[in-house]
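1. Show me how the following folds:
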Amino acid sequence: MNANSINIVKRGFLLGLMVLFFSSAFGQTMPIAKLDNETSRKGEIVWIDLITNDARASKKFFSNLLGWSFKNHEAYDVALSGTKPVSGIIEDQELLKGSKTSYWVVSASVKDAVATAKKIKSKGGKVLSEPMEISGRGTVALVEDPQGAFFSVLENSSGDPKASAPRNGEWMWAELWTSDPKAAVSFYADVLSITAKPLGNDGGGEYFILKGDTYEFGGITKIPVKDEAPIWIPVLRVEDAAGIADKAVKLGGSILIGPASVAGNKVALITTPSGAPFLVQEWDL
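-> From the prediction side, this is the model:
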């Protein structure tokens, strides 16, 4: 995936995602987890959606790769790892018509989506879709940071999914690949009121860890791939990164980076058959 393909995604994204996800046309709620109205993880990434032009193929891929199962809510599928909801899958057949590219969207929990959207604008970001109420989900806005990475902010109507240590086959966190990590840290710390710390003791600012109340939930780093545009990449915990990467290829995906050893843990950047990139990483918690 290169910068041009991501720009194409953005154009298709606003065409398709606005019609499907950010509308009330479903007539169905779209639960993201078992919610308790008491859990609050404001500022943290609490959900990840896959926007694809072939939901059936995406479900088959993840079912065979990870054993995920799915619950359908009209045009929206919720992926389950065991009994735990882990992702949503949204299909738009007009999205990137003729192109094999899909995209992930990470959602950050906020107390007030309207106020957060205004703050994002004031700090140099963009609001791609104004905050909208979605039955069963809450108030959602699609936004973009000053470097061009887009994500959504979610004012969840029923509380946030509880934080838990990720098991194999579940998302560990998400990484922001950006052109200016320090500027990105300042932006996200400001608009989401989160804490970031440099990895290691050198203070070089090459990699920052995003800390939640209970667990670390994300990272920010310099874009490691040539010609890539700023992007949020979800990271999946697996027992055998090399084995999962090889299996992904056999199922129609591809390997973009690795498998390689990072801080003593093997990691690989792979894609779904429709081109959505994600990291798989071994992790000894």
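
2. all contacts plus neighbour counts: C-alpha atoms, from now on.
-> Will do.

3. Give me the neighbour count for N201.
-> Other residues near N201 come to 8 when the count uses other CA atoms under 10 Å.

4. ok, now which ones touch it?
-> Neighbouring residues of N201 by CA atoms under 8 Å, 6 or more residues apart in numbering: there are none.

5. tell me the SS of it?
-> Of the three states, N201 takes coil under DSSP: H, G, I helix; E, B strand; the rest coil.

6. now the other sequence, so there's something to compare against:
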Amino acid sequence: MHGNFVWYELMTTDTKAAEAFYTNVVGWSARDASMPGIEYTLFYAGDRQVAGLMTMPDGALDMKVPPAWLGYVAVDDVDAAAAKIAAEGGNVHRAPDDIPGVGRFAIVTDPHGAAFALFKGTGEAPPLDQMAPGNTGWHELMAGDLDTAFEFYSKLFGWTKDQAMDMGEMGVYQIFASGGKQIGGMMTKPKDIPAPYWLYYFNVEALDAAIERTKSGGGQIVLEPMEVPGGAWIVQCTDPQGALFALVAPKR
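-> The predicted structure follows:
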């Protein structure tokens, strides 16, 4: 599993509102995780746990960090990966720690400041159909600099370059693979975007209906629907609390 995204977590200011929004928009169901000492909600696609939801920690609010999705990437050794990130110019924001009965994790940023998490579970993860409804079908990095960012992640996770698309003035969009399978893309962020970030695309069955659910639920469209190579359709949105997310569907 090393180098694959295995979990997604929304840290937000209003978990009840976020739960209602995403269960409606993406079609997830939600259940309390019953974790001692912490309120944590699990999102399910069918009978599969696919994401988590929690209130933002006080420290993040004090630092004016906005609500956001965080992706967890599987590694063979969390401590070694965290040390490698620090050595390669990234930062470890939460040192490696254990979640009893679940696994070990750390929260980090790449050298340009894009946040993600490292994870190693206590058991074997079940095989995942990346394109199944409710799963996360694509992972996209708006990088501080494409070339140095790719080198960083390639050293860390073993990601390899796949197709590269020339986006004209926007630069090159580099698709990357883990274990030979395309899992995402990255490009140098436009100058008007203040900071690098990871964006996660949740699979829905049809895009237009999901857009209407997003709007009626209080979300906003920040990048209008577009068709991408391969025939899928995407849209980028913010939820009512301001967290950025995206949707991908095989049809409008």
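
7. Which of the helices or strands spans whichever residue in structure 2 pairs up with N168 of structure 1?
-> Applying TM-score structural alignment, one finds that N168 of structure 1 aligns to P133 in structure 2. Following DSSP states H and E, one finds P133 of structure 2 outside all helices and strands.

8. residues touching the closest residue to P133 of structure 2 other than its chain neighbours, list them.
-> Nearest residue to P133 of structure 2 in three dimensions, chain neighbours excluded: N203, at 5.0 Å (CA to CA, 6 or more residues apart in numbering). If you count contacts by CA under 8 Å, 6+ apart, N203 of structure 2 has them with V26, M131, A132, P133, G134, N135, T136, G137, L247, V248, A249.

9. Mark which of those are buried, thanks.
-> Neighbour counting by 16 or more other CA atoms under 10 Å classes V26, M131, P133, G134, N135, T136, G137, L247, V248, A249 among the contacts of N203 of structure 2 as buried.

10. which of those residues sit farthest apart?
-> V26 and M131 (13.3 Å; CA to CA).

11. The stretch 1-150 of structure 2: helices as residue ranges?
-> For the stretch 1-150 of structure 2, the helices defined by DSSP state H, counting those that start in this stretch cover 15-25, 58-62, 78-87, 146-157.

12. What span of structure 1 is stretch 104-111 of structure 2 aligned with?
-> Using TM-score structural alignment, stretch 104-111 of structure 2 pairs with 139-146 in structure 1.

13. count of neighbours near K123 of structure 1?
-> 15.

14. That one matches what in structure 2?
-> Under TM-score structural alignment, K123 of structure 1 pairs with E88 in structure 2.

15. and that match, what is it in contact with?
-> Counting by CA under 8 Å, 6+ apart, E88 of structure 2 has contacts P111, F152.

16. Please pull up the equivalent of L96 of structure 1 in structure 2.
-> L96 of structure 1 maps onto L61 in structure 2, by TM-score structural alignment.

17. Tell me how far that match lies from L42 of structure 2.
-> In this view, L61 of structure 2 and L42 of structure 2 are 22 Å apart by CA to CA, to the nearest Å.

18. Which one's more surrounded, those two?
-> Using other CA under 10 Å, the more surrounded residue of L61 of structure 2 and L42 is L42, with 20 against 13.

19. Hmm, the more buried one is touching A51, no?
-> Yes - between L42 of structure 2 and A51 there is a contact under CA atoms under 8 Å: 6.0 Å.

20. residues in structure 1 aligned with the helix or strand hosting A246 of structure 2?
-> In the assignment (DSSP H and E), A246 of structure 2 maps to strand 244-249. Mapped onto structure 1 using TM-score structural alignment, strand 244-249 of structure 2 spans residues 277-282.

21. what does the matching stretch rub up against?
-> 103-104, 233-241, 244-245, 265-271.

22. can you check stretch 256-263 of structure 1 too?
-> Contacts for stretch 256-263 of structure 1 (CA under 8 Å, 6+ apart): A241, A242, A245, K266, V267, A268, L269, I270, T271.

23. Max pairwise distance over those: which two?
-> K266 and T271 (16.6 Å).

24. Comparing those two, which residue is more hemmed in?
-> Shown here are K266 of structure 1 and T271; by other CA under 10 Å, T271 has more neighbours (23 against 19).

25. so that one touches I255, yeah?
-> Yes - the pair T271 of structure 1 / I255 is scored as a contact, 6.6 Å apart, by CA under 8 Å.

26. Quickly list what's touching both of these two.
-> In the contact map built from CA under 8 Å, 6+ apart, the residues linked to both T271 of structure 1 and I255 are A248.

27. pull the longest helix from structure 1.
-> Selection of the longest helix in structure 1 by residue count, based on DSSP state H, yields helix 3-20.

28. residues in structure 2 matched by that helix, start to end?
-> So helix 3-20 of structure 1 sits over no part of structure 2, by TM-score structural alignment.
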